[in-house]
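> Kindly return the folded structure for what I paste below:
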Amino acid sequence: MTSPELPGWRHVYSGKVRDLYVPSAATPGSADRMLVVASDRVSAFDHVLEPGIPGKGVLLTTLSLWWFDQLAGGDGGRGIPNHLAATAVLGDDDEPHSLVPDAVAGRAMVVRSLDMLPVECVVRGYLTGSGWSEYQAQGTVCGIPLPAGLGDGDRLPEPLFTPAYKAPMGEHDENISFEQTVELVGRERAEELRATSLEIYARAAATAERHGLILADTKFEFGLDAKGVLTLADEVLTSDSSRYWDAAAWQSGTTPAERMASFDKQIVRDWLAAHWDKQGTPPALPADIIERTAARYQELLERLTGI
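Here you go, the predicted structure:
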């Protein structure tokens, strides 16, 4: 993975998809704002794959910004605090100057620095993926008992909050119970994380439904601002962090594949699962998989936002 050099910013971290920068003049730990750049990299099964998805970074950033605006009260609900900061400053000429370098325009967000919480807040509204595998074996999802007789792709009786511990870089995240979340962040904060995550999911699922989509599951990350306010951070409700399905296909489909017509990277996951044993370096993605994935990302953005 390579990250571009950007004027006015210093690279400090690269995740599987995003690159993080702080102002060039900032000393360690002193930056009050950061630049989050979404690359075209795509990951699956904890590996970054080659090649990337052209235009993916712009699509993810555009969708995140749209959802941040919706959740700030644009959908009629209460405003959920988020980490977005001003993208321009006044220069000596009293004219606004963009903080986003031209090289990453459209794929970058200027954000406030937060004290990030070590919990990935997953909400599942439908039974699929790793949850379906666990349910088949034990009748549970992340240790939570479920009624018998559910099928792959079925709607759950109610959305489930299934947190994960965000492991240090290079290690795998680990599903944890709510009580383990309490041990990490305290009971009051854990209950706030659960309530806020379920609220955001419910609002987003309702929005998706109005656009003929199902939000099957998603994950959120939160941090605390300087006043200790719980603040939504990172990406939100994108094709990388969520499973979106076509509602009409789900209602009429008779097999899991027909029901779960997805607008996310499930195309990549399915191809990789069929062509790789998860040992060694993953194979390169074929051109048709890249094209189909890019098209589904674009279609999701258009259906939700009209952009």
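> For the rest of this, base every contact and every neighbour count on C-alpha atoms.
Will do.
> Just give me the residue right at the centre of the chain.
The structure's the chain has its C-alpha centroid closest to Ser241; by CA atoms, centre = their mean the separation is 2.8 Å.
> can you pull the contacts of that residue?
Contact analysis of Ser241 by CA atoms under 8 Å, 6 or more residues apart in numbering lists Thr218, Lys219, Phe220, Glu235.
> any idea whether the nearest residue to the last one once chain neighbours are set aside is helix, strand or coil?
Beyond its immediate neighbours in the sequence, the residue positioned closest to Glu235 (CA to CA, 6 or more residues apart in numbering) is Ser64, lying 5.6 Å away. Using DSSP: H, G, I helix; E, B strand; the rest coil as the criterion, the local structure at Ser64 reads helix.
> Roughly how far does Ser64 sit from Asn82?
Distance of Ser64 to Asn82, given as CA to CA, to the nearest Å: 11 Å.
> go on, Glu302?
Here the distance between Glu302 and Asn82 works out to 23 Å (CA to CA).
> Show me the contact partners of the longest helix along the chain.
Across the chain, the longest stretch assigned as helix under DSSP state H is helix 187-210. The contact list for helix 187-210, computed with CA under 8 Å, 6+ apart, reads 71, 75, 77, 121-123, 159-161, 178, 181-182, 214-215, 218, 220, 237, 247, 304.
> Check stretch 121-134 too.
By CA under 8 Å, 6+ apart, the surrounding residues in contact with stretch 121-134 are 140-142, 150-156, 158-164, 193-194, 197-198, 201, 215-221.
> which of those are buried?
140-142, 151-154, 156, 159-164, 193-194, 197-198, 201, 215-221 (16 or more other CA atoms under 10 Å).
> Of those, which belong to helices?
If you go by DSSP H, those have Leu193, Arg194, Ser197, Leu198, Tyr201 in helices.
> Pick out whichever of the residues you listed sits closest to Gly228.
Nearest to Gly228 among those is Leu193, at 13.3 Å by CA to CA.
> Now the second one, please; I'll put the structures next to each other:
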Amino acid sequence: MATLKEVGGYKLGNLIIEGKTKQVYDVPTSPGNCILVSKDRITAGDGVKSHQLVGKSVISNKTNAKVFEILNKIGLKTAFIKSVADNAFLSRKCEMIPIEWVTRRLATGSFLRRHPGVKEGYRFTPVKHETFFKDDANHDPQWSEEQIISAEFKVNGVVIGKHEVDLMTKTSILVFEILEKVWQTRDCALIDMKIEFGVDEQGVLLVADIIDSDSWRLWPSGDKRLMVDKQVYRNLTTVTDKDLDTVKRNFEWIADQLDHLIPPNNHLVVIVMGSPADKDHCDKIKRYCEELGLNVEIRVASAHKTTDFALEIVSFYEGLCIPIIFIAVAGRSNGLGPVLSGNTDFPVINCPPGSRDDLSRDIWSSLNVPSGLGCSTVMYPETAAICAATNIALSNYIVWSRLRLKRLGYFESIPKADKIVRN
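Sure thing, here's the model as predicted:
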């Protein structure tokens, strides 16, 4: 593949590195970034098996872009910026960590060879996580956590220690679980996958490189006989043009499935306040909800003073035929939450406003509800948003992923704070 001069309107600088299936170029007009250009090449067995596959670069780039757009929408830290051509994308320039991070849901492939006696299809709960040192000459040997830490890789000024290894482990598992839920919406089982990490010039650890059909095993309807991933190519003892056409059609099918993902956005959190005086409290709930990817509307209705209007609001939202969560904001004698709960089968969360002194006195009207009602009560706006999100997350992988990312954020930030305090 010849050295390129321009891609997608970007003038290219030096060729930074060339691999079996891609080239990486510097971009002088976009400091800190680079462009990855995919090749029409498919390989297996550390490059021992290799064939030209016309069109693969375009399919790979399309698949990669769809995957990273999902990860970026959730808020995960990735190197991917945007596609700039059919076969190329703009990325943060990273120094790569020479480790492949593999997550498995079912036992198959190399795992069975390394663990004789384990039956194919053994289900890992939680998922199985493994790491491999990138070394083609030695067939990418498996490494332990201790080996990675002991190697003391220094990547763009960052020494890869235990915290970094733990963070990459948790992140790679999160990426797998997110994409597992994505593929479930297409009745396709994600069996295992690998990802890589890099560190950008600011020292930020990022999910990097490419995630495409070379990166995973996919079994439609969970049936290995229907596999559509690169394993089809790996299994070939001889490779004909017809075989390559089959592999290409499989890759095209995968890209097409990602194209037909329906964004899971059909839900609504309705915050109903008993008085306009509670708007600041409701605005806080709304802000926390939106940070978790929730759609929110705020309404005003008093269960005591405008009971019919409150019930009209409930009836209107029930008629939308989408998942609804009601958050009732009413202080003093809270009739709003119980009245809503008594007239809908959607979840109702009470989140009374006011100072802590008021809450200690007024909260009993939210807690001590009549029998037969199922509304819950929380005290803080963020808690109300999280409770709403956990309900929506049952059928929405974006919201579920943001909740998981929130937990990952704690793991990343608290040890950093601890280190600052200790120093």
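> Report the TM-score for the pair.
Here the TM-score for the pair of chains, by TM-score structural alignment, normalised by the length of the first structure, is 0.74; 248 aligned residues with a CA RMSD of 2.3 Å.
> mind listing what's buried in the longest helix of the first structure?
Neighbour-count burial for helix 187-210 of the first structure flags 190, 193-194, 196-198, 200-205, 207-208 (criterion: 16+ other CA under 10 Å).
> residues in the second structure aligned with it?
Using TM-score structural alignment, helix 187-210 of the first structure lines up with residues 162-185 of the second structure.
> Matching Leu304 of the first structure against the second structure, which residue comes up?
If you follow Leu304 of the first structure across to the second structure using TM-score structural alignment, you land on Leu258.
> Of Glu302 and Asn82 of the first structure, give the one with the bigger neighbour count.
Ranked by neighbour count (other CA atoms under 10 Å), Glu302 of the first structure and Asn82 place Asn82 first, with 21 against 13.
> which residues of the stretch 1-150 of the second structure fall in helices?
Ranges of helices in the stretch 1-150 of the second structure, per DSSP state H, counting those that start in this stretch, are 56-74, 110-114, 145-151.
> and the next helix-or-strand element following the last one, how far out from the chain's middle?
Where DSSP states H and E defines the elements, the next helix or strand beyond helix 145-151 of the second structure is strand 154-155. The chain centroid and the centroid of strand 154-155 of the second structure are separated by 26 Å, computed with CA atoms, centre = their mean, to the nearest Å.
> how distant is the next helix or strand after strand 154-155 of the second structure from the center of its chain?
Going down the chain from strand 154-155 of the second structure, the next helix or strand is strand 158-159, by DSSP H and E. Taking CA atoms, centre = their mean, one finds strand 158-159 of the second structure lying 25 Å from the centre of the chain it belongs to.
> Chain neighbours aside, what residue packs nearest to Tyr317 of the second structure?
Ile324 (7.3 Å).
> And the one you found, what's its match in the first structure?
Checking TM-score structural alignment: Ile324 of the second structure goes with nothing.
> Relative to Leu311 of the second structure, how far out is Ile324 of the second structure?
Using CA to CA, Ile324 of the second structure is found at 15 Å from Leu311 of the second structure.
> the more surrounded of these two?
Higher neighbour count among Ile324 of the second structure and Leu311: Ile324, with 24 against 17, using other CA under 10 Å.
> list the contacts for the aligned partner of Lys265 of the first structure in the second structure?
Under the alignment by TM-score structural alignment, Lys265 of the first structure pairs with Lys230 in the second structure. Residues in contact with Lys230 of the second structure (CA under 8 Å, 6+ apart) are Ser213, Asp214, Trp216, Arg217, Val247.
> which of those lies closest to Thr21 of the second structure?
Closest approach between the contacts of Lys230 of the second structure and Thr21 of the second structure, by CA to CA: Asp214, at 9.9 Å.
> mind checking the SS state of the corresponding residue of the first structure for that closest one?
The alignment partner of Asp214 of the second structure in the first structure, by TM-score structural alignment, is Asp240. The assignment at Asp240 of the first structure comes out as coil when based on three-state DSSP.
> Leaving out sequence neighbours, find the closest residue to Asp264 of the first structure.
Nearest one to Asp264 of the first structure, counting by CA to CA, 6+ apart, is Ser239 at 4.5 Å.
> For Ala417 of the second structure, see how far away Arg407 of the second structure is.
In terms of CA to CA, Arg407 of the second structure sits 16 Å off from Ala417 of the second structure.
> One more: Ser213 of the second structure?
On the measure of CA to CA, Ser213 of the second structure and Ala417 of the second structure end up 39 Å apart.
> same thing with Gly32 of the second structure?
Separation of Gly32 of the second structure from Ala417 of the second structure (CA to CA): 28 Å.
> which of these two has more neighbours?
Taking neighbours as other CA under 10 Å, Gly32 of the second structure and Ala417 compare with Gly32 leading, 15 against 11.
> Kindly provide the distance from the more buried one to Asp26 of the second structure.
From Gly32 of the second structure to Asp26 of the second structure the distance is 9 Å (CA to CA).
> again with His281 of the second structure
49 Å.
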